[in-house]
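[1] Let's see this in three dimensions:
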Amino acid sequence: MPLSALLPAAASVLALAAPPAHPPAASLALALQDSTGRVSTVTLDCHPAGGDHPGKAKACAALTTVDGDFDRLPAEATVCPMIYSPTTATAQGHWRGKPVVYTHTFGNKCAAAAESAGVFEF
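    Here you go, the predicted model:
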C-alpha cells in the first residue's frame, strides 16, 4: 500500500485519539438596544472565558460571584451622565446547566455597564 494512502487513515486515527473539547460551563448572547433602536451584540462564554465580549474575564468573574444571577450583579462605583437614554439589556443562553433569560432597561448605556459590574460594558 502506498504511503499516500496511509496518511489520511493515520490522520483519522490521530483525530479520534485527541481528547474531546469541553464546552464552556456558560454560554450567553448579550445585547444592548438604545432608544434609537440601535442594537449591539456580543457573545460571552465562561469557564473557560471566551466569546467576543471585550471584557470577558471581568464579566465572567462578576457572573461567577453571583452564580449567573443577573439580578444580583453588584453595581460599580462609576460616574455616569445624567442623560436619560433608555437602554435595554438582554441575556440569553445557559449558566452551568440552567437556562438564562434576562431583560432589564437601564437609564443609559453607562448605567447598564456600571449597574451590571461590567457585564453589559460593550
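[2] drop to CA atoms for contacts and neighbour counts, all remaining ones
    Will do.
[3] could you pull out the strands for this protein?
    26-33, 39-46, 87-95, 98-106 (DSSP state E).
[4] Kindly reformat those strands as JSON lines containing mean neighbour count and distance to residue 67.
    Output for the strands of the chain, formatted as JSON lines (neighbours: other Cα atoms under 10 Å; distance: least, Cα to Cα, whole Å):
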{"stretch": "strand 26-33", "mean neighbour count": "21", "distance to residue 67": "10"}
{"stretch": "strand 39-46", "mean neighbour count": "18", "distance to residue 67": "11"}
{"stretch": "strand 87-95", "mean neighbour count": "20", "distance to residue 67": "8"}
{"stretch": "strand 98-106", "mean neighbour count": "15", "distance to residue 67": "10"}
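[5] CSV for those strands, including distance to residue 56?
    Below are these laid out as CSV (distance: least, Cα to Cα, whole Å):
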stretch, distance to residue 56
strand 26-33, 11
strand 39-46, 6
strand 87-95, 14
strand 98-106, 17
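[6] so which of those strands gets nearest residue 62?
    Using Cα to Cα as the measure, strand 39-46 is the one of the strands of the chain that comes nearest residue 62, at 10.7 Å.
[7] Check the burial of residue 63 by counting its neighbours.
    Per other Cα atoms under 10 Å, the neighbour tally for residue 63 reads 22.
[8] Please provide the structure for the following sequence as well, for comparison with the first:
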Amino acid sequence: MHMSRARFRWAAVLAGMAVLAPAVPAWADGPAGDYLLTLAPRHGPASTWRLWCDPDGGTLDAASQACDQLAAADGEIARIPARPGLCTLEYAPVRVTADGAWHGRPRHFARTFPNRCVAVRDTGGILFGE
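    Reported below is the predicted structural model:
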C-alpha cells in the first residue's frame, strides 16, 4: 500500500503526539475530575499535586475527601466552603492554582492568599493542605 507524503507526515506527527502525551490513568469515559494543584509561596519552592476523581487518586493523600468537596461544588474550587478555624496574621503570600476539568468542563482557579494557613482554610482545608 502506497502512502502519500502528506499522509505519512500526519501519521508521524500523530505518532509523536502519542509519545509526548502525559501518562494518566486510562478509564473508559475518563475520570469525573482531573486537576493539577499548585501552592506557590512568594519565597521558596512550590508544591504540586495531581488529583483525579471517580475513581479517586493521584498524588494528593486525601484524594477521596478532596473529591467529595469538589463533587459538592460541581468541580468549582471557589464554591467549596471555607473550613472553620483561625489563622495568624502573618504576611507570607502564597498563590494557589488548580487547572483541570470536571465532567469534561474546564475548571481554573487561581488566587493569592496572605499566608498558607488562610489558603488552606479558605479552600476547604484539603486541596492545598498537604
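[9] TM-score of the superposition?
    Superposed pair, TM-score by TM-score structural alignment, normalised by the length of the first structure: 0.78. Supporting alignment: 103 aligned residues with a Cα RMSD of 1.4 Å.
[10] still on that earlier bit, relative to residue 75 of the first structure, which of the strands of the first structure is closest?
    So among the strands of the first structure, strand 98-106 is nearest, using Cα to Cα, at 12.1 Å.
[11] Quick one: closest of the strands of the first structure to residue 14 of the first structure.
    strand 39-46 (28.0 Å).
[12] Relative to the second structure, which residues correspond to that closest one?
    Strand 39-46 of the first structure corresponds to residues 46-53 in the second structure, going by TM-score structural alignment.
[13] One more: stretch 103-112 of the first structure?
    Going by TM-score structural alignment, stretch 103-112 of the first structure lines up with residues 110-119 of the second structure.
[14] counting residues per helix, which one in the first structure is longest?
    The residue-count maximum for a helix in the first structure (DSSP state H) belongs to helix 3-17.
[15] buried sites along that helix?
    Neighbour-count burial for helix 3-17 of the first structure, counted by 16 or more other Cα atoms under 10 Å, picks out no residue.
[16] How far away from the center of its chain is that helix?
    37 Å (Cα atoms, centre = their mean, to the nearest Å).
[17] Repeat that for stretch 46-53 of the second structure.
    Using Cα atoms, centre = their mean, the offset of stretch 46-53 of the second structure from its chain centre is 5 Å.
[18] And for that stretch, what's in contact with it?
    Stretch 46-53 of the second structure is contacted by residues 31-40, 57-60, 63-64, 67 when judged by Cα atoms under 8 Å, 6 or more residues apart in numbering.
[19] ditto for stretch 106-126 of the second structure
    41, 62, 65-66, 69, 75-78, 80-85, 87-88, 90-101, 127-129.
[20] What of stretch 79-99 of the second structure?
    35-42, 69-70, 72-73, 106-119, 121-125, 128.
[21] one more time with 7 Å
    Applying Cα atoms under 7 Å, 6 or more residues apart in numbering, the contact partners of stretch 79-99 of the second structure are 35-42, 69, 73, 107-118, 121-125.
[22] Which residue numbers in the first structure does that stretch align to?
    Under TM-score structural alignment, the match for stretch 79-99 of the second structure is residues 72-92.
[23] In helices, which of the contacts of stretch 106-126 of the second structure appear?
    In helices, defined here by DSSP H, the members of the contacts of stretch 106-126 of the second structure are 65-66, 69.
[24] which one of those residues is nearest residue 7 of the second structure?
    residue 66 (44.7 Å).
[25] max-length helix in the second structure?
    helix 5-20.
[26] list the buried ones in it?
    Buried-residue list, helix 5-20 of the second structure, by 16+ other Cα under 10 Å: empty.
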